[in-house]
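Student: Build me a model from this:
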Amino acid sequence: MARSKVTENGAIGASCVTPDDYARLYRALRTLSAGNRALARAPDEQTLLQDMCNAIVEQGGYRMAWIGYIEHDEHQTIRPMAHAGVEEGFLQLLDLTWSEQSATPSGLAIRTGTPQVGHDVLHDPALAKLFEEQKRRGYAAVSAYPLVIDGEIGGNLSIVSSEYNAFGEEELRVLSELAEDVAYGISALRSRVRHQEVEAAMHRMAYYDQLTGLPNRTLFLDQLGRMIASSSPPFRPFTVGILNVTQFREINDVLGYQQANELLLQVAARLQPQIDQGYFLGRVSDNEFAILQPNTDAERASQEAVRLLRQFDEPLTVAGVQVDARLRIGLSLFPGHGQEPDALMRRATMASRQALRSAVNYTIFNGSLDKECTRHVSLIAELHHAIEHDELRLYCQPKIQFDTGKLCGAEALVRWQHPERGLVEPDLFIKLAEQAGMITSLTHWILEAAFRHIYTLEQAGRPSPLAVNLSARDLLDPRLAERIRGLFLTWGIDPAHLQFELTESALMDDPGGALATLNQLKALGVQLAVDDFGTGYSSLSYLQRLPADTIKIDQSFVGAMIADQESDTIVRSTIDLGHNLGLHVVAEGVENRDIWNRLATLGCDIAQGYFVSRPIPVEQFDSSWHATLAA
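Tutor: Next comes the predicted model:
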């Protein structure tokens, strides 16, 4: 056979060493050296393959060299990746396959995993149809080497010589080492590429929003820091904008997170074409985008805000539904509003919150917002201290029956007499407690104080029901009912003397969850009242399912019923509705005799308001309220 392969001991066949053998060995070593240089310098895989083929031909003096990769297709194709030397379309003439039918050196090398040699290709029967083509190109001998890449055969290196009986034992060993180097270089470059891909993926995860592909908050702050550094000194003004997407949370709650994500993708797609060169757009929170506008003063920033807002005059389509998702934009300006990234972002965010209440839907930050925020932060810390150190005070606002004029209970109210600020408005510190996640702590304080007060009244023989307000967040607390059950065990009071008031709007935040919590509370034997009735848009079917005992007509309707016929109609209808459902009806906001008389005429059950009594400290309620009634 003209073709041979290396045996286990490396012997190819008995031969004596000749000067030609030494010359060929030297050629192989020169090729190996050139290949090592190519290996060290190649920046990528394709360059390595081509440089290796070039080195084999140019430095080694071989007639032709080529490298192929295997395909795992039906034909088991060998795909040429690089070649050098006298090729002239020869590879296109070959049936390049590594299947069982292939008898070519390249196919055999891949299939067997061992080097293959054809010492005289012009007399090899397997290559008979290519005799003329090989002769014309000066091909006399060929060797092929498997490329073992990452532990698996992935291709071949094939070298053609113009000399018969080339590729002796030592030459073959050197060229086999070259093939191993090529395979090692391919593995190393692929490993480098994989490492770079991992680094790129980690960089993208760290600095880019996974949904929209925009820079995330981290990268946006980095860019903002660089812009500050490059803009001062001399100070060159620029704008930070926070763009708040309205309707995001509603769509997330009603349609689901996938549709909410689709909304954000459409917002991003509508924003990006509007961003001028040099601007920087990012997504910095769930429903907030941010933009940096260089070389922009207040007037230009306002113009840009109006331009962006106009892009959302047309609704977006989400899940086949048209959504009027508009932007609210808050702006802060460098250097006037700060020279630190956090300060500029915080003030732009504050302005965006203010923009929710703005008729033009955008707001430029002003100092009063910052002062208000600073005051609120200080109040939150002081409120936490007041709750922890029992510095709050319990007040009661009495309720009386229309038909008898007698006391029938009171509403528990919390007051905060600040040692320096004076009396802090309840609407302010209760709202702050909700925003700061402290409402549960505040509710716990009120519950403790209410149970203590009810116990005191029972011990004095003057029991009177006391109503405690629960917030929407309280209703979401899975431990609420258990905590109240524990208070009943601690104080031993009669559950009939405790009532819970829940605003209609709080009930409608999560109707199913609220109903489950109310049933748990009702099982404790307490009374339940729906507060601010008429403002929460609850359905009659839902109201019928509630285990409520009382509804309280919102004071906005009660206070206006004398002067406003529609308010009077609402109050009258609510009283009738409550009685038809078997509920007691309380009117809150009874401020004068005219309102009292009208409510009495309509058959309302209970009155609460300044005409009855202002809220009074719990200590005074214990000692003086009954005397006032007796008088």
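Student: From now on I want contacts and neighbour counts done on CA atoms only, so please keep to that.
Tutor: Noted.
Student: what helix or strand does residue 547 sit in?
Tutor: Per DSSP states H and E, residue 547 falls between elements, in no helix or strand.
Student: One more, please, to line up against the first structure:
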Amino acid sequence: MELAAQNFRPTVLMVDDDETLLSSVRRTLGRNFNIVTYNSATMALSWLTKNQGSVDAVITDLMMPDMNGIEFLQQAFLMAPSVPRLLLSGNVSSGALRDAINWGMVSRVLAKPVSPSVLREALNDSISAPLPWRQNRNISSSLVLEALENNQQQIVVQPRVLARDFSIVGGEVLSRFGVLQRRFGLDEIIGACEDHPVINQLTSNVLNLLEQSAQDVQPKLGLPARISVNCSPYSLSNMDFVQFLVQRVLDLRRVNIELEFEITEHNAKVLSGPFIRHARYLKEQGIALLIDDFGTGNNSIQLLRHDFYTGIKLDLGLISRMMTEVLDDSFVEWTVKIAHKLGMSVIAEGVESLDVARKLQKYGVDEMQGYYFCRPTAPADLRVDHLVANAAS
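Tutor: Coordinates of the predicted model:
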């Protein structure tokens, strides 16, 4: 099953009282973007209130009957501050430019009339513009999309074991990009598209590759095999994509794979209204959500207040430091106690020695994952028959 193509295209909210222009933009740019148009700024704001988590760019005319474009962009900024804002104007005066930058906080001002090619380029640049720390490396969401379209994404699987006896209980599926990783780190690749529609395509590919590998994975990791997959909070802010995930969970259950989704805790969208609503919906569907990289950002404790998470994954850096850093060691012990009081399981990533594994057993961790047990491996090459014996020796 493939997700509808429009969910992989950036969603652009365009507001202009010129219906001819809106119709032209929908027709000429509809293959590149999911264009949502309104000729009323008030109606557009009402739509944005409900869909702030799924929009990727906002573009508006400066002069409209019910509200000027700068005032509209101010309100759009309050609803979706991280979404790029573009302003169209038939009179791009210095005053309009100053107001647009200071009050509308726009990323681009375009003069009317604007050609489809110029508008397309401006939208692509605004949506895909790399963050400052990525500019020297030239990694962007467009480059990741190109790799996906050229079938350069693969998956590997890393088993998870029960802490009490090191028996196999499931695993995590991770992405690899052979060609792209010769130039960039995996964190850079994922980071370049984590808040862009390309991440939906990436996640969809992972699930397709997992389903194709079910015969290799399922017999080795349990019946059913509990497999976790990383999912961006950006993706879970889009209800269409959430519905797609629910269907993929059902598809994979038919081949004895039970999906769990790992949500990175440092992403700001984990605190947004759309994400929280959709996460609760997934819980109602019986789908497990895990807090990934717990202990690395500022949201860790706040996320424990939500009842839709079923477990947490302690960050591998935290685990690697717990043998030498008293603070990290105490934090791990405290986290396990709190999580269990809240009815959540605890999975430790990055376990690389028996000493670390024994300490985690002492603290009551439920599951472990790391090089001590098995490195991430291609599904066809996965061997688990020797893991328990090697881990206990």
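Student: Quick check: TM-score for this pair?
Tutor: Here the TM-score for the pair of chains, by TM-score structural alignment, normalised by the length of the second structure, is 0.62; 295 aligned residues with a CA RMSD of 4.2 Å.
Student: Pretty sure residue 333 of the first structure sits in a strand.
Tutor: Yes - the assignment for residue 333 of the first structure by DSSP: H, G, I helix; E, B strand; the rest coil puts it in a strand.
Student: Can you tell me, leaving aside adjacent residues, what's nearest to it?
Tutor: Excluding its sequence neighbours, the residue lying closest to residue 333 of the first structure (CA to CA, 6 or more residues apart in numbering) is residue 239, at 4.7 Å.
Student: For burial, what's the neighbour tally of that neighbour?
Tutor: Residues near residue 239 of the first structure, counting by other CA atoms under 10 Å, number 26.
Student: Residue 554 of the first structure pairs with which position in the second structure?
Tutor: In the second structure, residue 554 of the first structure lines up with residue 315, judged by TM-score structural alignment.
Student: Which parts of the stretch 201-350 of the second structure are helices?
Tutor: Taking DSSP state H, counting those that start in this stretch to define them, one finds helices in the stretch 201-350 of the second structure at 214-221, 233-236, 239-253, 273-284, 300-303, 316-321, 326-341.
Student: distance from the third one to the first structure after superposition?
Tutor: Which is helix 239-253 of the second structure. For helix 239-253 of the second structure, the mean distance to aligned residues of the first structure following superposition is 3.0 Å (mean CA distance after the TM-score superposition for the first structure).
Student: Spell out the secondary structure type for residue 222 of the first structure.
Tutor: Classification of residue 222 of the first structure by three-state DSSP places it in helix.
Student: Which parts of the stretch 151-300 of the first structure are strands?
Tutor: Here the stretch 151-300 of the first structure has its strands, by DSSP state E, counting those that start in this stretch, at 152-161, 238-245, 280-285, 288-294.
Student: Looking at these, which is nearest to residue 529 of the first structure?
Tutor: In terms of CA to CA, the element of those nearest to residue 529 of the first structure is strand 238-245, at 35.9 Å.
Student: coming back round to it: point out the most buried one among the helices of the stretch 201-350 of the second structure.
Tutor: A comparison of the helices of the stretch 201-350 of the second structure by mean neighbour count, using mean count of other CA atoms under 10 Å, puts helix 233-236 on top with a mean of 26.
Student: can you tell me what part of the first structure that one aligns to?
Tutor: Residues 472-475 of the first structure are where helix 233-236 of the second structure lands, counting by TM-score structural alignment.
Student: where along the stretch 101-250 of the first structure do the helices fall?
Tutor: Remark: helices assigned in the stretch 101-250 of the first structure by DSSP H, counting those that start in this stretch are 105-112, 131-137, 169-207, 217-231, 248-254.
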